[in-house]
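Enquirer: Quick one: sequence plus predicted model below, questions after.
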Amino acid sequence: MIKEDQRIIPARLKEARLVRGLSINELASRVGLSKQAISQYELGENEPKPSTMMGIIRELDFPKSFFYKTYEEHIIGNTFFRASAAVTKKNKEIQYNKSKLAGYIYDYLQKYIEFPELNLPDLSSFDQTDWDDDSIELLSENVRQFWGLGENPINNIVNLMERNGIVVFSIDMESLKVDAFCQSRKGRPYIFLGNDKESAARRQFDAAHEIGHRLMHNHIHNQDILSREEFKIIEHQANRFASALLLPAEAFAKTVTSTKLIHFIELKKYWKVSIAAMLYRAQELGIIDQSRYTSLLKQMTIHKMRSKEPFDDVITVPKPILLNKGIKMLLQDNFKNEVQIINESGVPREFIEMLCTMDKGSLKLKEIEPTLRLIVNNQKDA
């Protein structure tokens, strides 16, 4: 319950505005206030009147409870974005603030539900500030052994991560320039996978790439201060790890019995990895030389496979399931209803549904239709 004299939390105003992708000027214009007024509210220098606050809440379309909640901050260190250099600061800002909502949902759910414990290998034997290709290959072997994968394909990397205590969210990136991102959190890592590219192979690689960042780059606390060259190095390292994890060197080499493009197309069904990634891995391991690699990429271009590969619409895209199950558990036997989950977490319905991989409209409170009872009068007319 929100007390009448309770004050808003200024940080919540800014978070909600940034999630909606609005500048201070844009929000001020929409609610009929000055830029200075909104700025003062966000800085805590002034308190909006109740009527003003209601106008802001309606415009931002967040539960009223959100603006009065004190949440525990769990994000530590850096947020690694798997994105092109052209991604805007605004888009990163939107995704970062969405990730805060994800944390609020998870914190709410874990009050009632016990999630799998974090299960990552001990990396103390590795020099975590100096990763070369050999040490990355060794790391991937270590992870595969620790998780009991042997040399088998990883058919569903999202399920694998969730079983080992990594929290995974599906998220609308609103930009084709962002594929995924990860964060270090107190207790466990969060990995966010974009919904915008419906490709199982792409999602497998994105997820493995983010695991690589979590394991190798925890010592980097601010990605933004890296030079372009330093950023390229850590991206190469995460890519190498993803390739090695998904396509273990010896096992993958044994399956490459031809260097024809049609063979790699067939291998995609087995390894659940993109054709382009397999070609790169084959060249990386010396299975094919640079000339053959270039020739195969040209063939992919001729057959228009670079943007959409064969089987992209056939192989099922792996999706997170644990948070979805958590919400359903709360709704079972009316332990919580939809309105309680939204108001108690403070997170808008649309974001709970998206981040917990629920169908749109799942958290709409179901209307209960009035029931009628047939009354039979057995008395005879007088």
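Expert: On my side now, so go ahead.
Enquirer: From here on, just use CA atoms for contacts and neighbour counts.
Expert: Fine.
Enquirer: which residues in the stretch 1-150 of the chain form helices?
Expert: Taking DSSP state H, counting those that start in this stretch, the helices of the stretch 1-150 of the chain run over residues 10-19, 24-31, 35-43, 50-60, 89-109, 133-146.
Enquirer: If you count neighbours, what's buried in the helix or strand following the last one?
Expert: Using DSSP states H and E, the helix or strand that directly follows helix 133-146 along the chain is helix 157-163. For helix 157-163, the neighbour count (16 or more other C-alpha atoms under 10 Å) marks 157, 158, 159, 161, 162, 163 as buried.
Enquirer: ok so, going back, so which of the helices of the stretch 1-150 of the chain gets nearest residue 319?
Expert: Proximity to residue 319 (C-alpha to C-alpha) singles out helix 89-109 among the helices of the stretch 1-150 of the chain, at 15.7 Å.
Enquirer: quick one on the thing from earlier: looking at the helices of the stretch 1-150 of the chain, which is closest to residue 237?
Expert: Of those, nearest to residue 237 by C-alpha to C-alpha is helix 133-146, at 7.3 Å.
Enquirer: Off-centre distance for the closest one?
Expert: Computed by C-alpha atoms, centre = their mean, to the nearest Å, the separation of helix 133-146 from the middle of its chain amounts to 24 Å.
Enquirer: Show the secondary-structure elements that that helix is packed against.
Expert: Applying 3 or more C-alpha pairs under 8 Å, 6 or more residues apart in numbering; DSSP states H and E, one finds that helix 133-146 makes contact with helix 228-246.
Enquirer: Take this one as well and set it beside the first:
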Amino acid sequence: MPHSKPVRSMLEALRIAAGLTQLDLARATGTAQSEISKLESRGLDPDDPRLDGLAKALNRARAALLAPSIRPRLLHSFGRQVPLRSIRSHEASVMIVHAQVASLLSGVDGLPQADDKAYGLSDLSEVDPENLATLLRQNWGLFREPFIDGVALAETHGIICVRGDLQHLGVAALGSWPDGHRPLMIIDPETSPSAQRRAIAHEIGHRLLQREASGAAERAAQAFAEEFVLPASPIRAAMYVDPDGIPKQADYWGVPVIEFAKRLHDLRLLPRRRLERYVTDFADQPGSEAANSRPQTVRTAVKTRQSNGEALDRIAESAFVSPNRIS
């Protein structure tokens, strides 16, 4: 499994996001590459005379260079088909988004917290992924009900959701769980609602299982996600009552028919021959999918700050984002 060198500072994150090497940035600012390396390692001082030149070379505001460096904590393990350069670029982008979100939420009280109390679970070292999913469903009030709106559920429990392009990484959602800071869930809006829900559940599984990135950790997070999205017990009960009601149950759980049929097969409730029939019959008519809502926590925080008399332009400037992105 590929592992990238951690991004150390906002300067490094902004440089990587701009597609520049240290040498590129050194040449653009008339600075030695060794100095760029030192600045990326220790961070920038507000009085550093090189600040304006660096901001100009990176096409960023001074505020971006001086923003706190919240190091991403990605627990997802990517396959060898994802280049290290893509992973490192994503880590840089996540550090930037962490800083922007922290600025936008600054001074806003009453937002849900995502500390361990939000999960209501403790001493999870011996809990298998499926039972862990069942416990979290109970603690979050889902019990035997469908997990329909992944974005709303995550934000209700303190996970800040934002939209972003993840196509280059081959995932529908990706979480970052930095110690001492708000967790972040980036969701690709171009993926299907059911893929987003599975990926959100998968990332929450990583957070609870707390395993280092590896193939085994991915399998455990996947098992957690399958049980969290389509729990075995109520599905077994429903299929016992109506064994031919697969399209109806798929609609109830808000997933495509083929996805539901595959889950039944994994639970040994549907023979492979019948699964293949469903795959063939519903390939061109997957059925309806329940949509996830748009992320609201950041938008709500910005509106709260505006209602308290802050100008949108000033809020956006401090977070080095366009006002159009947060209005």
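Expert: It's in. The structure presented is a predicted model; accordingly, all values stated were derived computationally and were not measured.
Enquirer: how about the helices of the stretch 1-150 of the first structure in a markdown table, adding mean neighbour count?
Expert: Below are the helices of the stretch 1-150 of the first structure laid out as a markdown table (neighbours: other C-alpha atoms under 10 Å):
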| stretch | mean neighbour count |
| --- | --- |
| helix 10-19 | 20 |
| helix 24-31 | 16 |
| helix 35-43 | 17 |
| helix 50-60 | 15 |
| helix 89-109 | 19 |
| helix 133-146 | 17 |
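Enquirer: before we move on, back to that, pick out the most distant pair among the buried residues of helix 157-163 of the first structure.
Expert: 157 and 163 (9.8 Å).
Enquirer: residue in the first structure matching residue 10 of the second structure?
Expert: By TM-score structural alignment, residue 10 of the second structure lines up with residue 12 in the first structure.
Enquirer: picking up where we left off before, make TSV out of the buried residues of helix 157-163 of the first structure and add distance to residue 134 of the first structure.
Expert: Formatted as TSV, these follow (distance: C-alpha to C-alpha, whole Å):
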residue	distance to residue 134 of the first structure
157	23
158	26
159	28
161	24
162	28
163	28
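Enquirer: Neighbours of residue 239 of the second structure, how many?
Expert: Neighbours of residue 239 of the second structure under the rule other C-alpha atoms under 10 Å: 16.
Enquirer: can you tell me which residues contact it?
Expert: With contact set as C-alpha atoms under 8 Å, 6 or more residues apart in numbering, residue 239 of the second structure has these partners: 245, 246.
Enquirer: Kindly report the same for residue 99 of the first structure.
Expert: residue 192.
Enquirer: ok, 10 Å please
Expert: With contacts defined as C-alpha atoms under 10 Å, 6 or more residues apart in numbering, residue 99 of the first structure is in contact with 19, 75, 79, 93, 105, 169, 171, 181-183, 190-192, 355.
Enquirer: how close does the equivalent of it over in the second structure sit to residue 247 of the second structure?
Expert: Mapped onto the second structure by TM-score structural alignment, residue 99 of the first structure lines up with residue 94. Computed as C-alpha to C-alpha, to the nearest Å, the residue 94 of the second structure to residue 247 of the second structure distance reads 39 Å.
Enquirer: Kindly report the same for residue 72 of the second structure.
Expert: 40 Å.
Enquirer: Comparing the two, which shows the higher neighbour count?
Expert: Between residue 72 of the second structure and residue 247, counted using other C-alpha under 10 Å, the more crowded position is residue 72 (26 against 20).
Enquirer: wait, isn't that one in contact with residue 180?
Expert: No - contact between residue 72 of the second structure and residue 180 fails when scored by C-alpha atoms under 10 Å: they sit 11.2 Å apart.
Enquirer: Filter the contacts of residue 99 of the first structure down to just the ones in strands.
Expert: 75, 79, 169, 171, 181, 182, 183, 190, 191, 192 (DSSP state E).
Enquirer: ok, which pair from the residues you listed is furthest apart?
Expert: Based on C-alpha to C-alpha, the longest span within those runs between 75 and 171 and measures 17.6 Å.
Enquirer: neighbours around residue 230 of the first structure, how many?
Expert: When counting by other C-alpha under 10 Å, one arrives at 12 neighbours for residue 230 of the first structure.
Enquirer: need the contact list for it.
Expert: So residue 230 of the first structure contacts 223, 236 (C-alpha under 10 Å, 6+ apart).
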